[in-house]
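In: the sequence isn't on hand, but the structure is:
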């Protein structure tokens, strides 16, 4: 059974940095984010790790894990949202007591997706892959990003529907602040490897492939065990996004996931837009997707709203999803099925 947290009105947000903290020169941006969330009716509690960053991490693995666990066990904190991702979250996993993880939402993406996937695989508690906290600092959010609140306020046994964005952001413009943070200039078009429309159903798992691939072979990445324990009869839908991998490194990572059994009982794979998919020796990302589709004999959808080229849909690990793609437009219905 999957256990779903619930986001209540006026919730208290715990902000901790299990990966990267915020350097001193960017503290005003984080303060702006906290003020923005408080104007929206939330209370915000920031931990010590949020304000520090040295040698590619916010603090020692033990300190990061301890602060996360303190917020997880604090009854006055309702949801945990890190400021953003980073590089070395994987260091904290062995310091976390998964038996003491409480049923509250953890929301984020990038390096945070290591923690999200590990929590769901090891506890059966749903986690949320979506916006980072600092991307909520604007006066308002675009329609796709703003759905995080609706999704996390969905009751167990209920359903929530999300649509592909109308436009996406091609590149970050931090020197040109926008009232909604993102500069959405390019037309969104979800693509498929097969011709025609795609409809797939299954339980969602995923994250940033650069980092979640490192859970393979560890006690925190037992995907087959998790599936058999929690929903043996349902297939998986993977959603993956590439932050920095070349096409050959992406291919190696996908083959490793396949060999590790992560794609067993999989009904389809969704890939987010990426600025990183640089060809190697004319080997393109479309080649990678086509080879994988041929090997697994499943539909593959790409350039979806997920990851480092925003905006992004809020995907819930463990939820039962119906995904439909037609003429470049996507619909994702998530059922909060135990």
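Out: Perfect, I can see it now. All values reported here derive from a predicted model rather than from experimental measurement. Numbers count the residues shown, from 1 in each chain.
In: C-alpha only now, for contacts and for neighbours.
Out: Fine.
In: which parts of the stretch 201-338 of the chain are helices?
Out: Read by DSSP state H, counting those that start in this stretch, the stretch 201-338 of the chain holds these helices, from start to end of the chain: 209-212, 223-231, 247-259, 285-296.
In: and of those, who's closest to residue 101?
Out: The minimum distance between residue 101 and the helices of the stretch 201-338 of the chain falls on helix 223-231, with 16.4 Å, by CA to CA.
In: mind giving me the packing neighbours of that closest one?
Out: Secondary structure elements in contact with helix 223-231, counted by 3 or more CA pairs under 8 Å, 6 or more residues apart in numbering; DSSP states H and E, are helix 112-123.
In: could you redo the last one with a cut-off of 7 Å?
Out: Secondary structure elements in contact with helix 223-231, counted by 3 or more CA pairs under 7 Å, 6 or more residues apart in numbering; DSSP states H and E, are absent; no helix or strand qualifies.
In: buried set for that helix?
Out: 223, 224, 226, 227, 230, 231 (16 or more other CA atoms under 10 Å).
In: cool, and stretch 303-314?
Out: Of the residues in stretch 303-314, those buried by neighbour count under the rule 16+ other CA under 10 Å are 303, 304, 305, 306, 307, 308, 309, 310, 311, 312, 313, 314.
In: setting the sequence-adjacent residues aside, check what's closest to residue 234.
Out: Leaving aside its sequence neighbours, residue 234 sits nearest to residue 202 (CA to CA, 6 or more residues apart in numbering; 5.9 Å).
In: if I pick that neighbour, what's in contact with it?
Out: Taking CA atoms under 7 Å, 6 or more residues apart in numbering as the definition of contact, the neighbours of residue 202 are 234, 235, 236, 237, 267, 320, 321, 322.
In: use this one as the comparison:
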């Protein structure tokens, strides 16, 4: 078996469902504007009921969310599933997803959505895309880094797509003060490495928001060893990880657990996204965490890359073959859609 890359056949229909959080009524305009933007680009958009719902930290009960998601995953008229945003409790729906009935189609998102993305790729070998949410695309303009989601998803099997580090990133969210790009891109981007040396690595991409994907460890949805053996012929993995809320000691505990669970076996590199968290505990800083992990695993580690809750984001495809370069003036990610 091998990695399966979904392919678009024009015209493309987007299914919007909320497997984690939906929207409160006062937030509806965010999604409505995003839908208008997608339709102006030629996409057809079908919106599920859960997108317009939110109660007790979730859009709906787990079985309701799973039923709507299953329906879209099995619907031949829907080419692409694009949740409004992440949330907190997507993990509740995993036991209700009919993985064996999923028809290959793109899923794109991040934050809590990365639980779903990683679980689908590990269980089925279907490539999934980690990047922006549909609500991030409601602006009049789209910055060049974010805009690459479209080129990535339109890449065909056997082709490659190259993305470069952004010029600037957003330091903090200002929801009541949007720009034409939605984001406030004010801070110069600089990808870094633990050893302050240029980095060039190759491998298969896997990753997501570490706060939530860590909860797949030890479950039927997080069997990385089986995925390596079954779908990628034991090729090395490049992990991309982003931290939403963990302070440094919790991040460290999580990375040790991942190591003990074998997630870093046959790993060629780890990439960490910029983070609004990473708060030090006493004098224990996030760079200390990165340095310890690099020494223990003997692999290169890059950080402050374009991934996660400090936009903009590179679109990373779980399962794709990648070559990642970090150099003095920037970085680049080449992804090849090969089996």
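Out: Alright, I've got the coordinates. This structure is a prediction, so every number in the text was calculated from the model and none was measured.
In: TM between them?
Out: The pair, once superposed, lands on a TM-score of 0.99 when counted by TM-score structural alignment, normalised by the length of structure 1; 338 aligned residues with a CA RMSD of 0.8 Å.
In: sorry, back to before: and the helices of the stretch 201-338 of structure 1: which comes nearest residue 143 of structure 1?
Out: When the helices of the stretch 201-338 of structure 1 are ranked by distance to residue 143 of structure 1, counting by CA to CA, first place goes to helix 209-212 at 25.7 Å.
In: rewinding a little: taking the buried residues of stretch 303-314 of structure 1 one by one, which sit in strands?
Out: The subset of the buried residues of stretch 303-314 of structure 1 located in strands under the criterion DSSP state E comprises 303, 304.
In: any chance of JSON lines for the buried residues of stretch 303-314 of structure 1, columns distance to residue 109 of structure 1?
Out: Formatted as JSON lines, the buried residues of stretch 303-314 of structure 1 follow (distance: CA to CA, whole Å):
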{"residue": "303", "distance to residue 109 of structure 1": "16"}
{"residue": "304", "distance to residue 109 of structure 1": "15"}
{"residue": "305", "distance to residue 109 of structure 1": "12"}
{"residue": "306", "distance to residue 109 of structure 1": "9"}
{"residue": "307", "distance to residue 109 of structure 1": "7"}
{"residue": "308", "distance to residue 109 of structure 1": "8"}
{"residue": "309", "distance to residue 109 of structure 1": "12"}
{"residue": "310", "distance to residue 109 of structure 1": "11"}
{"residue": "311", "distance to residue 109 of structure 1": "12"}
{"residue": "312", "distance to residue 109 of structure 1": "10"}
{"residue": "313", "distance to residue 109 of structure 1": "11"}
{"residue": "314", "distance to residue 109 of structure 1": "10"}
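In: quick check, nearest of the buried residues of stretch 303-314 of structure 1 to residue 78 of structure 1?
Out: Distances from residue 78 of structure 1 to the buried residues of stretch 303-314 of structure 1, taken by CA to CA, are shortest for residue 314, at 18.0 Å.
In: show me what contacts the closest one?
Out: Residue 314 of structure 1 makes contact with 128, 129, 130, 148 under the criterion CA under 7 Å, 6+ apart.
In: mind checking which of those residues are in helices?
Out: With DSSP state H as the criterion, helices contain residue 148 from among those.
In: by neighbour count, which of the contacts of residue 314 of structure 1 wins?
Out: Of those, residue 129 is surrounded by the most neighbours, 29 neighbours in total, counting by other CA atoms under 10 Å.
In: what does that residue correspond to in structure 2?
Out: Structural alignment (TM-score structural alignment) places residue 129 of structure 1 against residue 130 in structure 2.
In: so what's its match up against?
Out: Each residue near residue 130 of structure 2 by CA under 7 Å, 6+ apart is listed here: 108, 109, 110, 114, 208, 315, 316, 317.
In: let's see 10 Å
Out: Neighbour list for residue 130 of structure 2: 107-111, 113-114, 117-118, 149, 206-209, 240, 307-308, 313-318 [criterion: CA atoms under 10 Å, 6 or more residues apart in numbering].
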